[in-house]
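Engineer: no sequence on this one, just coordinates:
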């Protein structure tokens, strides 16, 4: 089988052919660390984590770069509102992001560059664009430098727009621009409103990078002038990715061979975002479900499908995942199959078809449960295959990454000890034929919202 990916640039699903056989270079636009991450943010991280895992499982060595925007207009504005240093805010929100991604088992990237650590590379790239006639310093004394969209005939090719139909770029005062669609590569320092720490030296005076140039410079630094896959949320297609592609190719860099974009998680039909006030922050969500269940909820939808978020749907997904866990617990198998089933591989090779892949998992779980009920030894092999598939999806419950995860694992341990104590009392009462006491204990457990299943291996409980 050959992995086929839907390339947003060509709007075609085509075979993935890496530039270097056996290797894959992936660049994903990370977050601007201005505030706490919500469910909509982590969807992109999970989707591209699954891509990375599948490429690794199919024999590729993956160089996975995910950046962090740690200097930006929004960061400066928010830090001023809160009365804290911009870099302190960015660092604190980066820690929140790290914790959120770890809680849902997103693998750390090969490298995670920050914009502030790559100002020399950014300045060098801007200088190349100026020298090639694709960028210019503003004549209004602001110290801004802009990309000249009219100088690049292919501008708009990623999103299939004409320059004339585009909205003006709202990233800087238009007075210094030749065309209102020109976008900022470098922003001159505004000494009267911006802290001195938010400026770096450049040939055009002190200032800081524009948003779009950061990713072009960092992708080039770690993946070279040409690489395989560029990913991010569908909302980044324009202007961010359009501008990235234009400035990179205008500088003589072929840039990305494939563009992949994940869809939104919406609430009430709107993109989940901080500005809309409909954010579902990760710690709050993890008070209701475990991290592995949240990840399952995200993975079960195709990455290009919009998902309407609701706690009802999330809790239904959690129940579905618990059925998988329950089978693995009953099977008691530690082995992992060396290969995934052909149907699962076919689903993943079809543009990361995770809904169909998850359906294969559930089909095998049903077969495994039937085998367990009849004492069929095939259950062990089925469980090993289920674990192999879950590993690709980042959902294997036995993955050490899940150890210590959850809304409160210490609390879980305490509850487990208490429930098991009651179950032992119930077992003793039943052995003594004290049915009244046994039933009373059972009712007490049930009233607490705990369900007990009597199995050949002894009673098991679940919330």
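Structural biologist: Okay, I see it. As the structure is a computational prediction, the values presented were derived from the model and not from experiment.

Engineer: Every contact and neighbour count from this point should use C-alpha atoms.
Structural biologist: OK.

Engineer: what sits up against the longest helix seen in the chain?
Structural biologist: In the chain, assigned by DSSP state H, the helix with the most residues is helix 409-431. Contact partners of helix 409-431, identified using Cα atoms under 8 Å, 6 or more residues apart in numbering, comprise 435, 437, 438, 439, 441, 442, 445, 459, 461.

Engineer: That helix: which residues count as buried?
Structural biologist: Along helix 409-431, these residues count as buried under the neighbour rule (16 or more other Cα atoms under 10 Å): 419, 422, 423, 425, 426, 427, 429.

Engineer: And the fourth one, how far from residue 433?
Structural biologist: In this view, residue 425 and residue 433 are 12 Å apart by Cα to Cα, to the nearest Å.

Engineer: A further structure is provided below for comparison with the first:
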């Protein structure tokens, strides 16, 4: 089956045909680091982490770029005398990095900061002016605007008519020809930090938000690349403006536009500006990071995700089933395995190739667990081997294998270690009672363990425990 992705610009599923099958190129809009990440930011990063992992599985190599917007009106506004804008940006960048790593998001191939590509932005702006698609403000303020009416394809991404669009509010409108014209370069203003400005042919200032991504994408991936990704809320004006300015400059830019759905609270978008957000650090402090990853991945990436308390409980139970099955399979391997078929199950591959159908893919995983447990219960060790292998491979592709080194490193915490020590001591006592043929004592210990919701499994490799459910 051919991989198909929903292309926002085409407004339909499209077969994915890469420019170079040996190297898939992908740019995703990263954070504006004016404050720490909320769980919606993490969900977006996870969506593209899973897409990247699947593309890597399908093609082998993916060049993945995720930028950091470290110069912006909000970054400057949140700075203080004791923490200048660049220090705030760096500290918040570290918080985003920690949150992403916490749920197993792979680091990007390149993670450029906007402030490191100012010359490339100025070069792109100069090209737009030369082509007649941008103009310096006539008032000498140093502002430079993109002339939306000069580009007949403006609105191609979101399929809006120009006259129906709201005015761009990213710069002072005093020098604009049209209300919808957006800022490519912002002239320095009184009261702003002197070190937040760069010299330019149009006067000292700093780049507009949209030009940053166009310049960085071109610098790291070339004038044309495979996939541009980001949150659904970035379609307009950010991605619309990126598309317009890059294509007006003569670049092919992105061949596929992929957008993830948003995390909502009571049906309303989670947002810092609204104040209805939950910080990622708080969620990760309260829940197992693997459970968080599973909960955020369980809904289709394009759907809205309204997280409630039961979301975490359901994810925890699902992760527990995966962990218990894989640990059980590992133990039974000591009895000897037969051969197994290599490769992912066809149903899993079909689900992932169908616009990254993770919910269906998870259903395949849990069906394989049910099958594998039935085989193990019946002593069909060789048949179970295939299910264990399949579940191992599928969960590794999705980054949710509980036995992978990262999640083992997280461990179950002090509470889990203490529980394991207590249960292991009871298992030892039961084993000694059985060795002494004190069957009544052995049964009492087993009943006490069962009353606590713990199941014992006697195997050729020893006795192991798991929590029911």
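Structural biologist: Received it, and whenever you're ready, just let me know what you need. Computed from a predicted structure; not experimentally measured.

Engineer: With distance to residue 266 of the first structure as extra columns, can I get the buried residues of helix 409-431 of the first structure in TSV?
Structural biologist: As requested, the buried residues of helix 409-431 of the first structure are arranged in TSV below (distance: Cα to Cα, whole Å):
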residue	distance to residue 266 of the first structure
419	38
422	43
423	43
425	48
426	47
427	48
429	51
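
Engineer: Report the buried residues of stretch 337-347 of the second structure.
Structural biologist: In stretch 337-347 of the second structure, counting by 16+ other Cα under 10 Å, buried: residue 345.

Engineer: List the residues that contact the spatially closest residue to residue 207 of the second structure that is not a sequence neighbour.
Structural biologist: Excluding its sequence neighbours, the residue lying closest to residue 207 of the second structure (Cα to Cα, 6 or more residues apart in numbering) is residue 185, at 4.5 Å. Counting by Cα under 8 Å, 6+ apart, residue 185 of the second structure touches 125, 142, 143, 144, 145, 205, 206, 207, 208.

Engineer: cool, residue 136 of the first structure as well?
Structural biologist: 130, 145, 146, 147, 148.

Engineer: Now rank the residues you listed by neighbours and give me the top one.
Structural biologist: For the contacts of residue 136 of the first structure, the largest number of neighbours (other Cα atoms under 10 Å) sits with residue 147, at 29 neighbours.

Engineer: aligned partner of that one in the second structure?
Structural biologist: Following TM-score structural alignment, the counterpart assigned to residue 147 of the first structure within the second structure is residue 146.

Engineer: Confirm for me that that match is in contact with residue 131.
Structural biologist: No: when contacts are counted by Cα atoms under 8 Å, residue 146 of the second structure is not listed as touching residue 131 (11.1 Å).

Engineer: Verify the stated contact: residue 286 of the first structure with residue 406.
Structural biologist: Yes: assessed by Cα under 8 Å, residue 286 of the first structure is found in contact with residue 406 at 6.9 Å.

Engineer: Who are the contact partners of residue 238 of the first structure?
Structural biologist: With Cα under 8 Å, 6+ apart, residue 238 of the first structure has these contacts: residue 159.

Engineer: That one maps to what in the second structure?
Structural biologist: Matched by TM-score structural alignment, residue 238 of the first structure corresponds to residue 236 in the second structure.

Engineer: Check the alignment and tell me where residue 61 of the first structure lands in the second structure.
Structural biologist: Checking TM-score structural alignment: residue 61 of the first structure goes with residue 61.

Engineer: Its match - how many residues pack around it?
Structural biologist: 16.

Engineer: What residue, apart from its backbone neighbours, is nearest residue 384 of the first structure spatially?
Structural biologist: That would be residue 336: by Cα to Cα, 6+ apart, it lies 4.4 Å from residue 384 of the first structure.

Engineer: give the contact list for that neighbour.
Structural biologist: Counted by Cα under 8 Å, 6+ apart, residue 336 of the first structure has contacts 383, 384, 385, 387, 388.

Engineer: ok, back up a step: the residue nearest to residue 207 of the second structure should be in a strand, yeah?
Structural biologist: Yes: judged by DSSP: H, G, I helix; E, B strand; the rest coil, residue 185 of the second structure forms part of a strand.

Engineer: mind checking how far it is from residue 347 of the second structure?
Structural biologist: 50 Å.

Engineer: Residue 272 of the second structure too?
Structural biologist: Residue 272 of the second structure is 39 Å from residue 347 of the second structure, where distance means Cα to Cα.

Engineer: can you give me the strands for the stretch 101-250 of the second structure?
Structural biologist: 134-136, 144-146, 182-187, 205-207, 224-231 (DSSP state E, counting those that start in this stretch).

Engineer: Fine by me, we can end here.
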